[in-house]
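Asker: A structural model of the following input is requested.
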Amino acid sequence: MTLTTAQHPLAPLTADEIDRFRSVLTSLGLVGSSVRFAYVALVEPDKADVRAGLSTDRRVSALLVELATAETREVVVNLATGDLLVDRVLGSGAGHAPTFDADFDLGDAIVKSDAGWVAALAKRGITDLENVRTVSLSAGSFDYADEVGIRVTRVLAFYSQYPSDSVWAHPIDGVLAHVDLTNQRVLRIVETDVTHVPAESGDYLDPAVRGPERTSLKPIEISQPEGVSFTLDDNVLSWENWSVRIGFNGREGLTLHNLAFDDHGVTRSIIDRASISEMVVPYGDPTPTHNWQNYFDVGEYQFGRLANSLELGCDCVGDITYLDAVVANDFGYPTTLKNAICIHEEDYGILWKHSDGFAGTSETRRQRRIVISFFVTVGNYDYGFYWYLYLDGTIQLEAKATGIVFTSGYPGGDYPYANEIAPGLGAPFHQHLFSARLDMAVDGPTNAVEEIDAERVAMGPGNPLGNAFTRTVTRLRTEAEAQRVAASDKARVWAVVNTETTNRMGGHPAYVLYPEGQPTLLAADESSIAKRAAFATKHLWVTRFHEDELWASGAVVNQHPGGGGLPAYAGRGRDIDGTDIVVWHTFGLTHFPRLEDWPIMPVDYAGFTLKPHGFFDRNPTLDVPAVIGGHGGAEADHCAHHG
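Answerer: This next block holds a predicted model:
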């Protein structure tokens, strides 16, 4: 076959490359009818080679799963030569590949043919199985000896009153099936005394539920009559002084590479690679049918493969540029996700403004940002990830959570672990915790991290009126020291500084991470989820760069007992003071569902901001004009007035 190879070593895999990868594995006898593919991704080349513009062979990795035995093997292929570089079978305690599409149908078939499960539903008044919708969910890792060495799912059920009904309104709670996918059998049925099935409709498209649509909103038109201010060439986005290479893979989804800023003709690096490395949704309901619920949407569900095809006027408004994404399906064949990535510009209010009574001037400039985003649907929830780059050098990541809250049968009374959001319908308390992996390169690869706290100063000879306050700066010198939590009462931030370059005032250029400081993982320290999602117990981790350390909870997450990822990386105790470092930031939401979150949840937001601090010698937006384009006229006088 003729191989169409991507032009740049960091470019996403093409359909031809994925076909080539599968063909090599097939020729080696590694692909059979019951083998499935997971985590098919480019093995990114050495960063130094990329910077030097060296040609490197494209390598592709995957996990191959033999469904009949649950054997999981890691493989890496050199596409140029066809050589199998890695072929390693994972041990039984190393976890399993993520869920496959067919697992949902298989779990459904297994429970509906199990007499015990059918009887449990009958206790709850459900006998018409054709109207039962099951969800086969990642099982976690608990002390069940019969779940070792097999692929396991846990199955909950919901009732559908009619084909387009919102099944989340009708959980058939109080019954849970532990299912062995490998041997296709039910291991056990877990029941509680919750037997009611909530009946009220949650169909938010039904006029009887939503009421008549309002007619009071007038159109808002967003236009750019002279076109956009950015260019996109071979996946490199250039906008104002920014440049960034856009990547995508089936595990993480959107990735950003070689993020840099042109500072008066000098290209200055900031981040080598940025992505959402992992996210976990741990639930806080301790009942036996819900206490196991915690989902790793990256490591267990591969949310890059779940990216939406975005629609103009719905997901993105304005002058939009879309990028398709190519991923591999469960059988190792390429699938194109149309319009998976959205790129556009937004006005963002005031950039800077001042009315000077002495000089008789009044000046205003408008802020603008470029947006790079994608949206995924993982079961009941939908998540948008929006990277913003601003004119003044600010970088921001915003995660948007919407969709439908996971539901249960509300047990009654003042239940302390869920809210009743409709008659008899509960929504368990839970968290959405994300890990951003930021391979920093502030002015180059020699970086360090400083923790900066605001500090009160006691009254005394040096502070006679008690008005003084200052700050403390603490260098985090080892991976053990660099496991930190936010402290809003101290305005705690973390500065990533270049240890070798200086700005015009003699300080070290930096980018400062401003956390939102929401709670970290709330589960008990001894819990299974605390071991498996250890990344979520700290807001900040800093590790020394290693090309194989990409995942906050480890390379293989599904049914893994824990300890992988950041605890293992940071446990090496490496020096991080003035070297190539990776900053891992945990951020997210703690969700106590509201009545207003039902039957569909308005967007909730979480994220973080990176701002330049001494990176530029002065405000980098002094050259932004008062009026953009050639349509100023009298409008220009309103934005820039000289008395």
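
Asker: only C-alpha atoms for contact and neighbour calcs from this point on.
Answerer: Noted.

Asker: Now do the residue nearest the centre of the chain against Phe21, distance only.
Answerer: Against the mean C-alpha coordinate of the chain, by Cα atoms, centre = their mean, the closest residue is Ile276 at 3.9 Å. Remark: distance between Ile276 and Phe21 (Cα to Cα, to the nearest Å) = 25 Å.

Asker: Next: Ala418.
Answerer: Distance, Ala418 to Phe21, using Cα to Cα: 47 Å.

Asker: Same check on Leu30?
Answerer: 11 Å.

Asker: again with Cys314
Answerer: Applying Cα to Cα to Cys314 and Phe21 gives a distance of 36 Å.

Asker: Which of those two has more residues huddled nearby?
Answerer: It is Phe21, of Cys314 and Phe21, that has more neighbours when counted by other Cα atoms under 10 Å, with 23 against 7.

Asker: what kind of secondary structure is that one in?
Answerer: helix (DSSP: H, G, I helix; E, B strand; the rest coil).

Asker: these two touch, right, it and Leu79?
Answerer: Yes. Phe21 is in contact with Leu79 according to Cα atoms under 8 Å; the separation is 6.6 Å.

Asker: Between the two, which contacts overlap?
Answerer: Jointly contacting Phe21 and Leu79 under the rule Cα atoms under 8 Å, 6 or more residues apart in numbering are Val60.

Asker: So which elements touch whichever strand or helix holds Ser373?
Answerer: Assigned by DSSP states H and E, Ser373 falls within strand 361-378. Packing partners of strand 361-378 (3 or more Cα pairs under 8 Å, 6 or more residues apart in numbering; DSSP states H and E): strand 253-263, strand 334-356, strand 381-390, helix 634-639, strand 640-642.

Asker: buried set for the shortest one?
Answerer: This means strand 640-642. Going by neighbour count (16 or more other Cα atoms under 10 Å), the buried part of strand 640-642 is Ala640.

Asker: And this one, please, so the two structures can be compared:
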Amino acid sequence: MTAARPLHTGANPARLRGMTRPHPLDPLTADELIAGRAILADEGHLTETTRFPSVLQVEPDKSVTDRQVRYTLLDTATGQARDILVSLTKHAVLSSEDCGDGQPAFLFEEYDLAASITKASPEWQTAMDRRGLGDRIEHAFCAPLAPGFFGRADEAGRVIRTVTFLRDDESDSPWAHPVEGLIVHINLTERRVLRVEDEGDVPVPPEHGRYTGVPPRTTLKPIEITQPEGPSFAVDGNEVTWEGWKLRVGFNAREGLTLHQISFQDRSVLHRASVPEMVVPYGDTAPGRFWISYFDAGEYLLGKNGNDLRLGCDCLGVIHYFPAFVADDHGHPVEIPRAICLHEEDYGILWKHTDLDGRAEVRRSRRLVISSISTIGNYDYGFFWYLYLDGTVELEAKATGIVFAGAAHTGTKHPHANEIAPGLFAPVHQHLFCARLDVAIDGERNSLVEIDVEGVPIGERNPYGNAFTWKETPLRSEREAQRLADPAKARVWEIRSSERTNRLGSPTAYQLIPRPSATLMAQPESSVYQRATFATRHLWATQYHPEERFPAGDRPNAHPGGEGLPAWTAADRNLVDTDLVLWHVFGPTHIPRSEDWPVMPVDYSGFSLRPNGFLDRNPALDLPSGATEDHCSAHDH
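Answerer: Predicted coordinates for the structure are as follows:
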């Protein structure tokens, strides 16, 4: 975590009772994390071997204001884990129960522990010596990876695997030098190696992966972004207002950035929006990769791995930063000083028309950007929420960083991996994000409709063969709402208000506009299919329930599967005229290329929510033209 600062203040939790209470939807503060830990200590829940793999605010039900925190506590001596619910408002433990199937998210300290166990292993050392790499052990990087679930008897409990990479020195990028086929299986609780796999004998790719220090080009001229009168947005605590929009900005250790109570022109659009899970399954059958299927939120925690964003690099313009506080492995607050970036940016033409007399009217678009970035091992993920002047909401996920690679003999034709540098092979994989959209289109009573565009067969309804129309299919239950995108039909999903109509008599509505991409490519019999069933559909919809937050379940780490969306939707609850939650799966399927090395240009994916009959006319007619010589003139050379 970049520049995060631990805050071991030892503050008395009683001071929390004398403070101004945060808004019920605001993120946890440092004082609240200190107070919550003290409550656990007072109640006798903490020992020298207690660790905190997960500390999450329990966001209030829509009628409750109690500030609560759900702690997952792990005893590293026994491997036992418990979920404990603490009320900060009442200064009390409300409940405590053993965790069920699956493991809590990994601790930061377990990454170092896995590396030290690996390097102390005689079997690993022998494997390195056999490959002629014994003299390079000092700077070897043992990457700690979640093991998935394969029902192996010796992998019960808290298990992790490492794969080995080499470095020339501590500053070298290890991802360029994989030691192919060397996998170490570790029991973290017992602090021992379960077994070492040493498959094959492929040379370590020699070419470095350094991507800095390249002489910069000198041909680019500066582009200046200035707002001499300041930004158009206003911030009051965590509440943001901008050009008819109002929302609250949140953050937690698992999801990272969250948005709450989003309204446009004083009308509700979304109660909550976030990306609560993503899965990164690999399509390679090699021993070191067939089991890889990272759940970057549930196994590693997107928020806890959030970046400290810096002016001029991650955002440009007049910026407001929001800090965030997460708990470290010992439950103490850690600050990410600039966890969230808020700014506005130009976005080209919003609307234009040139009249018959030659007079042109044009208005420029701009958007409000709320963003955060997390680094999980080799990959970096940016989450950018955009609000537009016409009432549109958009999410764009930006995947960058360094591709995960293995080794093979140069020139090998591999069915599951491309050679991206001499002897370096990057496997095909997917990044499947799942957005959770607690919609509230003019209130909480909504219904869901699928809309397809389709041609009309030649006949009485289409005598000239040119006709096409649209078809509306109500999605009335949770099973009916398990859908795939279909670009051939221009498929969208419309959320309609049950309480309000527009001036034309139609229900006010928003449409979910997908950017179609592949769903999970793994076979139904596979372990990852069972664990990541949410990724097999582009759309799910559920009736709102406050406990249903994570589409792969609360603990996907080493879980056999079946939790989350497949379990919830088995009830097939009603989706008509009710409080709806939409779950939208999107993201790239990545066949790596040479241009992705040594650092990958951003791969973009996402979706938008667009008003459809929500407004009676174009809401951006009142934008100033901005047609001045300074801003909209041509400069010929």
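
Asker: before we move on, back to that, what's the mean distance for the strand holding Ser373 of the first structure versus the second structure?
Answerer: Superposed on the second structure, strand 361-378 of the first structure shows a mean distance to its aligned partners of 0.7 Å (mean Cα distance after the TM-score superposition for the first structure).

Asker: So what's the gap between that strand and the chain middle?
Answerer: Its chain's average C-alpha position is 19 Å from that of strand 361-378 of the first structure, according to Cα atoms, centre = their mean, to the nearest Å.

Asker: Same question for stretch 509-516 of the first structure.
Answerer: Chain-centre distance of stretch 509-516 of the first structure: 19 Å, with Cα atoms, centre = their mean.

Asker: Ok, stretch 388-406 of the first structure next?
Answerer: Here stretch 388-406 of the first structure is found 10 Å from its chain centre; the criterion is Cα atoms, centre = their mean.

Asker: so where is that stretch in the second structure?
Answerer: Using TM-score structural alignment, the residues of the second structure aligned to stretch 388-406 of the first structure are 386-404.

Asker: Pull up the distance across that stretch, start to finish.
Answerer: End-to-end distance for stretch 386-404 of the second structure: 30 Å, by Cα to Cα.

Asker: how about the strands in the stretch 151-300 of the first structure?
Answerer: All strands of the stretch 151-300 of the first structure, identified by DSSP state E, counting those that start in this stretch, fall at 152-159, 175-180, 185-191, 230-233, 236-239, 242-249, 253-263, 266-282, 294-296.

Asker: repeat for the stretch 1-150 of the first structure
Answerer: Under the criterion DSSP E, counting those that start in this stretch, the stretch 1-150 of the first structure contains strands at 35-43, 59-66, 71-78, 84-89, 132-138.

Asker: So for Arg366 of the first structure, which of the ones you listed sits nearest?
Answerer: Evaluated over these, closeness to Arg366 of the first structure peaks at strand 35-43, with 39.9 Å, by Cα to Cα.

Asker: quick one: contacts of the closest one?
Answerer: Applying Cα under 8 Å, 6+ apart, the contact partners of strand 35-43 of the first structure are 12-13, 58-67, 97-98, 249-251, 302, 327-332.

Asker: for the second structure, what spans make up the helices?
Answerer: Taking DSSP state H as the test, the helices found in the second structure are 14-17, 30-42, 108-120, 122-130, 527-531, 565-568.

Asker: These into TSV, with extra columns for distance to Asp452 of the second structure?
Answerer: Shown next, in TSV, are these (distance: least, Cα to Cα, whole Å):
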stretch	distance to Asp452 of the second structure
helix 14-17	53
helix 30-42	48
helix 108-120	47
helix 122-130	57
helix 527-531	28
helix 565-568	25
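
Asker: Any idea which of those gets closest to Ile451 of the second structure?
Answerer: helix 565-568 (23.1 Å).

Asker: which residues sit against the closest one?
Answerer: The contact list for helix 565-568 of the second structure (Cα under 8 Å, 6+ apart) reads 533-534, 540, 542, 548, 551-553.

Asker: Scan those residues and report the most crowded one.
Answerer: Counting neighbours by other Cα under 10 Å, the top entry in these is Phe534, with 32 neighbours.

Asker: From Leu521 of the first structure, how far off is the counterpart of that residue in the first structure?
Answerer: Matched to the first structure by TM-score structural alignment, Phe534 of the second structure sits across from Phe535. Taking Cα to Cα as the measure, Phe535 of the first structure falls 9 Å from Leu521 of the first structure.

Asker: Ok, Ser528 of the first structure next?
Answerer: In this view, Ser528 of the first structure and Leu521 of the first structure are 12 Å apart by Cα to Cα.

Asker: who has more neighbours, the two?
Answerer: For Ser528 of the first structure versus Leu521, neighbours defined as other Cα under 10 Å are more numerous around Leu521 (26 against 20).

Asker: so that one touches His539, yeah?
Answerer: No. The pair Leu521 of the first structure / His539 is not scored as a contact, 9.7 Å apart, by Cα under 8 Å.

Asker: related to what we said a few turns ago, including distance to Ala139 of the first structure, could the strands of the stretch 151-300 of the first structure go into TSV?
Answerer: Converted to TSV, the strands of the stretch 151-300 of the first structure look like this (distance: least, Cα to Cα, whole Å):
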stretch	distance to Ala139 of the first structure
strand 152-159	5
strand 175-180	8
strand 185-191	12
strand 230-233	42
strand 236-239	40
strand 242-249	24
strand 253-263	23
strand 266-282	12
strand 294-296	8
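
Asker: Tell me which of those lies nearest to Gly202 of the first structure.
Answerer: Nearest to Gly202 of the first structure, of all those, is strand 152-159, at 11.8 Å by Cα to Cα.

Asker: quick one on the thing from earlier: mean neighbour count and distance to Asn619 of the first structure added to the strands of the stretch 1-150 of the first structure, as TSV?
Answerer: Below are the strands of the stretch 1-150 of the first structure laid out as TSV (neighbours: other Cα atoms under 10 Å; distance: least, Cα to Cα, whole Å):
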stretch	mean neighbour count	distance to Asn619 of the first structure
strand 35-43	23	39
strand 59-66	23	43
strand 71-78	20	47
strand 84-89	14	50
strand 132-138	21	49
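
Asker: That'll do, ta.
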